[in-house]
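Q: this one's structure only:
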């Protein structure tokens, strides 16, 4: 796969020093594939035996795949070992995030965590392992940590040294390369009533473009296009994003096509705490994909690693036999369809910098070591009060060797409402991997044609 190379201007001596420290020595990088997995997780299990060793993840033929691309549950006989509830959570609280405890207290009769045997299913193509190994000794932070230099394909810092590098791993993690998906989103009322919004999303990494040119696309990580197809009042609206690797040097560029007005407009609000698309005010722009965009408004502190019960191997929740009505309930999704497992996570705290603006004064991240996906993020308001709790229900799409979210949830503890996005249970052929495209499909001029109803 071709390299994405960023070029930067002159740096101060301080930035040069910090950039040099970002890449690790060859001897330390040699741990990848030895004591560490090829992307940097601890290969060994834990001392208690409740987390097994990683042995390569699921094979590509771990289960069947139906005509619409849904993968079968490779563990159909698994049953919960125990269920964490509001009545018994105290005996498990060392392995729970504050937001999970808050949800148990907020919904004591319905919110629960069914805990299953831990299965370390993550696996990726060998090309990704090779890219991570190269990045370990070559990729550097630039511009105060808000951009990357010499980055290759995925997973910028497989042996991270601080919280910012961990967050960059989430941002640059492997998600299957270029893809097209059809998904649904809901923002239920307090009583559970909801209406669906459906999207067609395209994510195209520039190094997979048919017309890829490093000189032209060097600072662009990927193009993102999102078209609303339902309901009819929103159908035809399209969002286009050029996601940059260094968003301080070259901020994210975004445009919106409004089908009613038939106009394309710049959309600078599609960043940070700008409102999320058709989210009824329940998420910010940077809540999508659990967290996205420039990290420059926060100070990032690496707390360390811990063992946490996180959503994992969500095959039952993602099943095509499950309907949206089965998932969406008052207060939260149907927790009986979920699966939690004990995994090691990287714990990172993000605190809003002095003089910067964001509705979240602090964010508390818990990032799965085997995939670099954020699993749980707690969001605090400017007064330091826990406000919103995000959980990502992930699974291994073993047929294409891609760890990915089945769906994301964002719970508002104050209003009692929530957002669930990424559902595809009732869609036909919802995912297309290895999606091929040219860069001219992702220009403002091409946007208007995309939005024809």
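A: The structure has been received and is ready for your questions. Please read all numbers here as calculations on a predicted model, not as lab measurements.

Q: CA only for contacts and neighbour counts going forward, please
A: Noted.

Q: who are the contact partners of residue 70?
A: Counting by C-alpha atoms under 8 Å, 6 or more residues apart in numbering, residue 70 makes contact with 319-320.

Q: can we see that at 7 Å?
A: With contacts defined as C-alpha atoms under 7 Å, 6 or more residues apart in numbering, residue 70 has no neighbours.

Q: that one and residue 398, how far apart?
A: 11 Å (C-alpha to C-alpha, to the nearest Å).

Q: what's the neighbour count on residue 17?
A: A count of nearby residues for residue 17, using other C-alpha atoms under 10 Å, gives 13.

Q: that one - that's part of a strand, no?
A: No - counting by DSSP: H, G, I helix; E, B strand; the rest coil, residue 17 falls outside a strand, being helix.

Q: burial count for residue 83?
A: Applying other C-alpha under 10 Å, we find 14 residues neighbouring residue 83.

Q: who are the packing partners of the helix or strand harbouring it?
A: According to DSSP states H and E, residue 83 maps onto strand 82-84. In this structure, strand 82-84 makes packing contacts with strand 113-115, judged by 3 or more C-alpha pairs under 7 Å, 6 or more residues apart in numbering; DSSP states H and E.

Q: what's in contact with the strand it packs on?
A: Contact with strand 113-115 is made by 80-85, 335, 338-341, as judged by C-alpha under 7 Å, 6+ apart.

Q: ok, now with 8 Å
A: If you take C-alpha under 8 Å, 6+ apart as the criterion, strand 113-115 is touched by 80-85, 309, 335-336, 338-342.

Q: any of those buried? List them.
A: 84-85, 309, 335-336, 338-342 (16 or more other C-alpha atoms under 10 Å).

Q: please, where are all the helices along this structure?
A: For the chain, the helices defined by DSSP state H cover 13-22, 26-29, 98-106, 126-138, 163-171, 214-217, 324-327, 444-450.

Q: mind listing what's buried in the last one?
A: By that I understand helix 444-450. Buried-residue list, helix 444-450, by 16+ other C-alpha under 10 Å: 444, 447-448, 450.

Q: grab the most central residue of the protein for me.
A: Compute the mean C-alpha point of the chain, and by C-alpha atoms, centre = their mean the closest residue is residue 289, 3.7 Å away.

Q: let's bring in a second one:
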């Protein structure tokens, strides 16, 4: 394999010479690269010659097959699998896989990675791109690193100087301003049996509220509400989160409404390694979206960039022609339906700080440069053993210029079980963007109304 695919790219070498604890925004001269040699959100425009093409603006037009109904049909149905990586050839491609991906292939005899041509479809609306450019010279980490200063919206650090800034780019990335989605989560048994848990989720940036006024709740980045709609034994339970920007000033606010008790209570455990909602112990709270929440329990190290085969343009996995039974198989999803492409990713390692507690002692993150979405995460337990491997199956929302996920997976290599979150194939109205939300809809008092069965 060409070893140059795994060395640091010249375009970011300068950043690794800076202190990993730098708090400063970049200079105007550095920011001038955005929109020139870098995309407006900070990816390298240039390709690598033969595998990764030049970025030319992303996918901004819907295919003729799309009906405008939130079911995003495959814009590349003619693309064919180029080759697959399995146990017979995994060592040949190991330079372009994470240790977790390699271990997953070796762990399951029938698991493989189907590789397709690389299409750089990721992009964002023009106003989001412009705000990201402005953020480059204004947004800073607070002194402890556990929050942001001068931040309102869009990607915080398009030219990141350390690993923590890269992770904040994933946390702050634009997700549509305000949207509603109906999704399912499954935690299959080793034999493949599963029972879906269904959710209705709403997400709204503070600045996207219909009644937003400057200065209103100005330490909140976004509001998130998750209501369980099935099965009946869980239906009516609702989670509400106010995600704060400066978590030293104020930690995440979270509340739970229990439909059985008919009461709302604060939920401080909805963070870090608290149990994920209705996940049968298969994920932590901060596993959702591959990573979320305060980063203060870890030391973050920027390793650089490399080229990795990651799930991308995964439209088939969101097809309404598939049932959940078509996707969910013993041990892992049906990889015949997946699509992987070679993309440049930022590699960040998070190591648990001395004196802090978390079930994951170390995590290796691989973040797509074109979208700032985390693509792959390798999770290690406190003894240093590789434990869980997460992947997000990327899908560009081409009628709104928003990168998203078809769904995310989390494989437990020790137990042989796994979790899939974000399935939409059997759901009605899977995604609705541009929903109108007002601040009163994200209050603890509103949870009781949302929890009525």
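A: Here it is on my side, so go on. Remember, predicted model here, so these are calculated numbers, not experimental data.

Q: TM between them?
A: TM-score of the superposed chains, computed with TM-score structural alignment, normalised by the length of the first structure, equals 0.94; 435 aligned residues with a C-alpha RMSD of 1.3 Å.

Q: if we can go back for a sec, next one: the nearest residue to the residue nearest to the centre of the first structure once chain neighbours are set aside relative to residue 187 of the first structure, how far apart?
A: Leaving out its chain neighbours, the residue that sits closest to residue 289 of the first structure by C-alpha to C-alpha, 6 or more residues apart in numbering is residue 408, at 7.6 Å. Relative to residue 187 of the first structure, residue 408 of the first structure is positioned 12 Å away (C-alpha to C-alpha).

Q: what touches both of the two?
A: Counting by C-alpha under 8 Å, 6+ apart, the residues touching both residue 408 of the first structure and residue 187 are residue 420.

Q: more neighbours, those two?
A: Taking other C-alpha under 10 Å, residue 408 of the first structure and residue 187 do not tie; residue 187 has more neighbours (26 against 22).

Q: list the contacts for the more buried one?
A: Contacts of residue 187 of the first structure (C-alpha under 8 Å, 6+ apart): 194-196, 279-280, 282, 417-420.

Q: reformat the residues you listed as JSON lines; add distance to residue 267 of the first structure.
A: JSON lines is the format used below for the contacts of residue 187 of the first structure (distance: C-alpha to C-alpha, whole Å):
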{"residue": "194", "distance to residue 267 of the first structure": "27"}
{"residue": "195", "distance to residue 267 of the first structure": "25"}
{"residue": "196", "distance to residue 267 of the first structure": "24"}
{"residue": "279", "distance to residue 267 of the first structure": "16"}
{"residue": "280", "distance to residue 267 of the first structure": "18"}
{"residue": "282", "distance to residue 267 of the first structure": "19"}
{"residue": "417", "distance to residue 267 of the first structure": "27"}
{"residue": "418", "distance to residue 267 of the first structure": "25"}
{"residue": "419", "distance to residue 267 of the first structure": "22"}
{"residue": "420", "distance to residue 267 of the first structure": "24"}
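
Q: just the residues you listed now: which is nearest residue 434 of the first structure?
A: Nearest to residue 434 of the first structure among the contacts of residue 187 of the first structure is residue 420, at 25.9 Å by C-alpha to C-alpha.

Q: isn't the closest one right up against residue 408?
A: Yes - between residue 420 of the first structure and residue 408 a contact is recorded at 5.6 Å, counting by C-alpha atoms under 8 Å.

Q: can you give me the strands in the stretch 201-350 of the first structure?
A: Taking DSSP state E, counting those that start in this stretch, the strands of the stretch 201-350 of the first structure run over residues 220-230, 238-244, 253-258, 263-266, 298-311, 340-352.

Q: residue 387 of the first structure: which of the ones you listed is closest?
A: Evaluated over those, closeness to residue 387 of the first structure peaks at strand 340-352, with 14.7 Å, by C-alpha to C-alpha.

Q: returning to that earlier point: which of the buried residues of helix 444-450 of the first structure sits closest to residue 58 of the first structure?
A: Among these, residue 450 lies closest to residue 58 of the first structure (C-alpha to C-alpha), at 37.4 Å.

Q: how about residue 301 of the second structure, what does it touch?
A: 20, 162-164, 348-350.

Q: again, but for residue 443 of the second structure
A: Listed by C-alpha under 8 Å, 6+ apart, the contact partners of residue 443 of the second structure are residue 240.

Q: please say which position in the first structure residue 35 of the second structure maps to.
A: Under the alignment (TM-score structural alignment), residue 35 of the second structure pairs with residue 33 of the first structure.

Q: burial of that match, as a residue count?
A: Residue 33 of the first structure: 16 neighbours (other C-alpha under 10 Å).

Q: how much space separates it from residue 126 of the first structure?
A: Shown here: residue 33 of the first structure relative to residue 126 of the first structure, a distance of 11 Å by C-alpha to C-alpha.

Q: just residue 354 of the first structure next, same as before
A: From residue 354 of the first structure to residue 126 of the first structure the distance is 42 Å (C-alpha to C-alpha).

Q: OK, contacts around the residue lying closest to residue 35 of the first structure once chain neighbours are set aside?
A: Spatial nearest neighbour of residue 35 of the first structure, excluding adjacent residues (C-alpha to C-alpha, 6+ apart): residue 43 at 5.7 Å. Residue 43 of the first structure makes contact with 34-37, 53-55, according to C-alpha under 8 Å, 6+ apart.

Q: as a markdown table, those residues with neighbour count would be great.
A: Listed next are those as a markdown table, based on neighbours: other C-alpha atoms under 10 Å:
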| residue | neighbour count |
| --- | --- |
| 34 | 12 |
| 35 | 13 |
| 36 | 18 |
| 37 | 22 |
| 53 | 15 |
| 54 | 19 |
| 55 | 13 |
